[in-house]
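[1] mind looking at a prediction? Sequence and model below.
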Amino acid sequence: MAQKPAPDSTRRSEKSRRAIYDAALALVGEVGYPKTTIEGIAARAGVGKQTIYRWWSSKAEVLMEAFIDLGTQAAEAAGGDWAEGSGIPDTGDLETDLKNVLRATVDELNDPRFDAPARALAAEGVANPAFSEEFVGKLLMPSLELYAQRLRAAQDAGQVRADVDPYIARDLFASPLAQRWLQGTGPLDHAYANTLVEYALYGLAPRM
């Protein structure tokens, strides 16, 4: 009698992990972050809560990994033009490259799949100092570093002054975009993204 192959624990674990990601993102969108619980995520994913605690210590950590995974999947589906860690595309035209990335960011922030978990993570990062360090290190800084890298490349190409600090320069457009998204102080659209880049690159003084 032929023996059945042993179950593949790797596949089973990956299937459970994927179900947990989907459950966390769905619940935050449906009931909000405060009402999302480990027990709720486990029930939605069809796993025991101990399975979740084996991999993560809190719902915030679950949601952050799920959100990072969502961004990776979205980048791959879009052709991977700006996948995590791949760098901002360098066409030789800094203005165009930055506008393309900021417009893509606007589209992501306006997408309900991203908006609810992103707001939850941002709020938890402010309220929970222990989580804040991980949130900044794993989610915020890797993306912001890509802007600094692209600006340094522009410096090497003579498109940006050599004395400009790329870490300050990146904040000229990245920070206002985040503030408008969080506070809703005005429209968050492609026109706003384009204007941020133009103001950051050329300043407010009349062009000569």
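    Noted; the coordinates are in hand.
[2] okay, CA-based contacts and neighbour counts for the rest of this
    Fine.
[3] which ones are touching residue 160?
    Contact partners of residue 160, counting by Cα atoms under 8 Å, 6 or more residues apart in numbering, are 151, 154.
[4] list the contacts of residue 174.
    Counting by Cα under 8 Å, 6+ apart, residue 174 touches residue 144.
[5] can you name the next helix or strand after whatever helix or strand it lives in?
    Assessed by DSSP states H and E, residue 174 sits inside helix 166-183. The helix or strand immediately downstream of helix 166-183 is helix 190-202, counting by DSSP H and E.
[6] below is structure B, check it against A:
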Amino acid sequence: MAPTKAPDSSRRSDRSRRAIHDAALALVGEVGYRRTTIEGIAARAGVGKQTIYRWWPSKAAVLMEAFLDLAGRAAEEAGPRSGDTAQAAQGIPDSGDLTADLKLVLRATVDELNDPALEVPTRALTAEGIVDAQLGAEFVTKLLEPQLALYVTRLRAAQEAGHLRADADPRIALELLIGPLMHRWLLRTLPLTHAYADAIVDYTLGGLTPRP
């Protein structure tokens, strides 16, 4: 008889972890962060509570890892299909044309915010992060800051190339770009479009006052 092959525990663990991620994201989208529980996640994923607590200390930790995993998967899946937009999602290109590069990456951000798979958990975690300081800080540190750092790097490169005022603060500049986008997305005041993203870049870099 051929020897029986032992089960691959690492593969089983990966499947369980992915099932937990998917269950957590589905529940937070359906019932909101506060009504999402470890028990509910475990039941949806088909695992025991002890499995979740062995890997994560809280539901916030589960959701944060699940969301980061989802964002990573979305970027990988977009890569071969979306060309420049996917490239912008991975980082801000430096073509030498600051306006074009910023429009490219803001359009990619619009696409992500309009994607239901990403929008629902992002909105839930963003809302809860406002009232839960610890979750909010983790959301900023693990998700937002690495993305914002890409803007700072690109804007500093533009300064060195003479394409941006030398005395401009890159952090304030990136907030002028990202702030209006997030404001419209959070309040749902008007549609979030590529044209709006382009206008933000034009207004930020060109200013609103007449030039001589």
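    Perfect, thanks for sending it. Everything numeric here is computed off the predicted structure, so don't read it as measured data.
[7] what range does the helix holding residue 174 of the first structure cover in the second structure?
    Aligned by TM-score structural alignment, helix 166-183 of the first structure falls on residues 170-187 of the second structure.
[8] just the angle between the helix holding residue 174 of the first structure and helix 190-202, please?
    Counting by axes from the mean of the first three to the mean of the last three Cα atoms, to 10 degrees, helix 166-183 of the first structure lies at 150 degrees to helix 190-202.
[9] can you tell me what sits against the helix or strand harbouring residue 150 of the first structure?
    Using DSSP H and E, residue 150 of the first structure sits within helix 141-156. Contacts with helix 141-156 of the first structure, where a contact means Cα under 8 Å, 6+ apart, come from 84-85, 87-88, 90, 92, 94, 160-162, 166-167, 169-170, 174.
[10] and residue 104 of the second structure, how many neighbours?
    For residue 104 of the second structure, the count of nearby residues is 22 (other Cα atoms under 10 Å).
[11] ok, now how distant is it from residue 93 of the second structure?
    From residue 104 of the second structure over to residue 93 of the second structure the distance is 9 Å, taken as Cα to Cα, to the nearest Å.
[12] the second structure: which residue goes with residue 21 of the first structure?
    Checking TM-score structural alignment: residue 21 of the first structure goes with residue 21.
[13] the helix or strand containing that match vs the first structure - mean distance after superposition?
    Using DSSP H and E, residue 21 of the second structure falls within helix 9-31. Compared with the first structure after the fit, helix 9-31 of the second structure shows a mean deviation of 1.4 Å (mean Cα distance after the TM-score superposition for the first structure).
[14] out of the contacts of helix 141-156 of the first structure, which are buried?
    Buried subset of the contacts of helix 141-156 of the first structure (neighbour count, 16 or more other Cα atoms under 10 Å): 84, 87-88, 94, 160, 166, 170, 174.
[15] isn't residue 24 of the second structure right next to residue 46, touching?
    No: using Cα atoms under 8 Å, residue 24 of the second structure is not in contact with residue 46; the gap is 11.9 Å.
[16] which of these two has more neighbours?
    The residue with more neighbours, out of residue 24 of the second structure and residue 46, is residue 24; 30 against 13, by other Cα under 10 Å.
[17] how near is the aligned partner of residue 99 of the first structure in the second structure to residue 167 of the second structure?
    Using TM-score structural alignment, the equivalent of residue 99 of the first structure in the second structure is residue 103. Using Cα to Cα, we find residue 103 of the second structure at a distance of 22 Å from residue 167 of the second structure.
[18] show me which of those two is the more surrounded one.
    Between residue 103 of the second structure and residue 167, counted using other Cα under 10 Å, residue 103 has the larger neighbour count: 23 against 7.
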